[in-house]
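Enquirer: generate coordinates for the sequence data below:
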Amino acid sequence: MKDFVFCFAQTHLNFRLAELNALAILEAIEIQYNPSDLLLASPFLLVKLPSIADAKKLLNRSILLKEVIELWAEADTFDNLLVKVRELPIHYHKPYLKSRFKFNVSVFGSTLTIPQKVEQIERFSFLPYEGDIDMKNPEVVFTVYEDFYDLPNQGIPSPEHPFRLFFGPFVAESNRGLIQKYDLKKRGYLGTTSMDAELSLIMSNVALVRPGSFVLDPFVGTGSFLVTSSHFGAYTLGADIDGRQIRGKAHHPWRTTEFWDAIICDPPYGVRAGAKKIAINSKTPPKTSILNRDGGYKLPQTIPYELDEVLNDLISFAAIHLVPGGRLVYWLPTITEEYSPRDVPRHRRLRLLDNCEQNFNKWARRLIVMEKLRVDESDLNVSELLVEVERGLHKQMTLDTKDVKIDEGGLVSLNESPAHANFRKGYFNE
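Expert: Prediction:
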């Protein structure tokens, strides 16, 4: 295994490990790291991978990973870094002895002037490279990362010296250009809830979308998730109750079978308008036509649809219609002061993998990632169901098992109502 330093974009901080883990599964790459090493105040993570080629595979699809260097030396001061680089065995340098090269000093959480960077680069003059310096088209870029942490954004002045430094050859950059390619400003039609391109791409990644995947968005709106999933080669389909955005029959045509590789969605919160669902009235037979006399589409009768009902139906639907190993990725809105991990809906056939918070101060939304159990896996027991998952760390919740109820379909509920059941009221009270 080789050592690398992953440099992430300092955005959507709680989502970085979820995407990294998913990409490692997609590319079938063995990856080793300590989740607690990735700090919210830093973009750097030390990772072990089998090869440089594997690092490039992860970069090729990642949205939150910016770039990677191979780790040759790590230290807490620049002088100590130089000492460690001097002590490197010659086999580190041998592939690059005659290569065209340049040096790059990258600073996070502070700034260095160009003269200061030049001074630092010149202190590496002891290295045995015989190739020419090439600033425009080098064959290798030797990189120094200096991590001062993100203290200024916390109201703390940058320290005089970095907390840690890394050195090694640059591997590659990621494909964050996709964010601009699918920027909402370039879309021909937008709705009030259209998801931005970066988050849509991240969701497609954590859902393990790949060429040939069948992806469903049951609250499709203007199709942001289907656009990004299609980019990665999926066959996509969406449904929506709002006929102003799509047209179709009211009831889904899915057979009760395992079909979807991924379900990716942003369920209606009931904020901009109360969430609704198609009314089912057993006393009134369904209409044989979906058109009015003037040829226009009939709007089906609807009734209020509370958020906790929406999510329970979504979880139950996913447990039936996902293929084994398929993923459900959706947004759960929460009031910050009221949220508890026990509010996340659970099902005996769905393992909770990630719970990534996007905080808006008084309220937040959480990206929930669940995976359907494999055929040879037994239903989750109560202990396995009550696992708190956040920022890649798993721990057991403190909850009396007598408070847990599991219906015949496997849906888990508690004696108390989840906080998001009153999300609309709490949102407007704030």
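
Enquirer: C-alpha from now on. contacts and neighbour counts both.
Expert: OK.

Enquirer: this structure: helices as residue ranges?
Expert: 16-26, 52-61, 78-86, 90-93, 114-122, 178-181, 197-206, 224-231, 307-321, 382-385, 423-429 (DSSP state H).

Enquirer: second input sequence below; structure requested for side-by-side comparison:
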Amino acid sequence: MIKNHFYILSGETKTIAAAECLAILESLNMDYKAEKYDQVLLLKAEGESCQRIAERAAMVHRCCISLLKCEADFNQIMASLRDVDFQKHISAKETFAVRVKRIKNYSSEVSSLLLEKEIGTFIHKRVGARANLKNPDKLFYGVLTEGVFLFGISVRESERKALGLRKAKFRPFFIPSSMNPHLARAMVNLSRARPKGVFLDPFCGAGGLLIEAGLMGCKTIGSDIDKKMVRGAKRNLLHFNIVNWNIIVSDAKHLPFNHFDSIATDPPYGGSASTKGVRPEELIESFLHELDELSSPTGYVCLGTPLTVNVDESILGTSFRIIEKHLIPVHKSLTRQIIVLRK
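Expert: Below is the predicted model:
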């Protein structure tokens, strides 16, 4: 059944959260129609889409069944509520609460507290249900963003909080340059990885991307030119009880693999991450040309690099094209770009 849902997105970056949700649906061959707002994504898709995104996404806070969308004007909102058949969604015997979230400072003239109160009163009068702010049977959720108001029923929160338990400091093998698990999970999703598919990270380092892919049910393959990293990555995968994986010592410029469905990787680029004397630009270009000979004609590659690396030049002479680019400020002197490639 096709349903409308909206998703409350995290605010780490402007574009990657919505792109991650859409990539998850594409990996599962689910059709969708999307409307993007600041930190909110409205989707028309199969009913299971909400569950799948909530289970897998790193950049999503909450998923809601959408009941209405209107202009972010108090009178317009209250008038639009009359068109919602609340009897379909809550009975007189159930309890409820109403929460309204404002994204940034959008529609500051509309009081979120007043909206919560008046919408709660409206629902009580319409169906006879009682409010319970601490432990409601149903949570009605509204959000103000970019001049619009979206309102619905909260279905579930995402698994985002669990990702924090996999931060580098909680792993048996730790390196300072380790990617945070939220970005690692998002990159795996952007690669269109799917459960039981073969996922490859040829610059696996401490194994952060492999951990996230493994927990999603992928068969994971990793390699690194540094023996210490390979040993450490193995320890980390064992620590998180990842199954169906293989990690070897290998040069990414000469990959020994001949089958994989999706790739996400964050090649080293100096500093605490060693490039073994090879310039990052040269390393990435050589790797992509090698990958061009081996990757699936329909596969995706999600690549993390500094903004200073010109990936447009690196893919010259290959079959790859850039389909997505997301910028993530790391600190004053470093902006990371997350690039999705496809043939």
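
Enquirer: before we move on, the earlier item: Lys395 of structure 1 is nearest to which of the helices of structure 1?
Expert: Taking C-alpha to C-alpha, helix 382-385 is the member of these nearest to Lys395 of structure 1, at 10.2 Å.

Enquirer: how about the aligned partner of Asp201 of structure 2 in structure 1, nearest residue that isn't a chain neighbour?
Expert: Counting by TM-score structural alignment, Asp201 of structure 2 corresponds to Asp217 in structure 1. Spatial nearest neighbour of Asp217 of structure 1, chain neighbours left out: Gly238 (4.7 Å); criterion: C-alpha to C-alpha, 6 or more residues apart in numbering.

Enquirer: what's the burial count for the aligned residue in structure 2 for the one you found?
Expert: Matched to structure 2 by TM-score structural alignment, Gly238 of structure 1 sits across from Gly222. Counted by other C-alpha atoms under 10 Å, the residues lying close to Gly222 of structure 2 total 25.

Enquirer: now swap in Phe126 of structure 1 and tell me
Expert: The number of residues packed near Phe126 of structure 1 is 10, by other C-alpha under 10 Å.

Enquirer: residue contacts, it?
Expert: With contact set as C-alpha atoms under 8 Å, 6 or more residues apart in numbering, Phe126 of structure 1 has these partners: Arg86.

Enquirer: for it, give its distance to Val83 of structure 1.
Expert: Here Phe126 of structure 1 is placed at a distance of 11 Å from Val83 of structure 1 (C-alpha to C-alpha, to the nearest Å).

Enquirer: what does Asn80 of structure 1 correspond to in structure 2?
Expert: Checking TM-score structural alignment: Asn80 of structure 1 goes with Gln76.

Enquirer: in structure 2, what stretch matches stretch 175-195 of structure 1?
Expert: When structure 2 is aligned by TM-score structural alignment, the counterpart of stretch 175-195 of structure 1 is residues 159-179.

Enquirer: now the end-to-end length of stretch 33-50 of structure 2.
Expert: From its first residue to its last, stretch 33-50 of structure 2 covers 14 Å (C-alpha to C-alpha).

Enquirer: show me what contacts the match of Asp201 of structure 2?
Expert: Remark: with contacts taken as C-alpha under 8 Å, 6+ apart, Asp217 of structure 1 is in contact with 223, 225-226, 237-239, 263-265.

Enquirer: looking at the helices of structure 1, which is closest to Ile246 of structure 1?
Expert: Set against Ile246 of structure 1 and scored by C-alpha to C-alpha, these come closest in helix 224-231, at 13.3 Å.

Enquirer: quick check: angle from the closest one to helix 197-206?
Expert: Taking axes from the mean of the first three to the mean of the last three C-alpha atoms, to 10 degrees, one finds helix 224-231 of structure 1 and helix 197-206 inclined to each other by 60 degrees.
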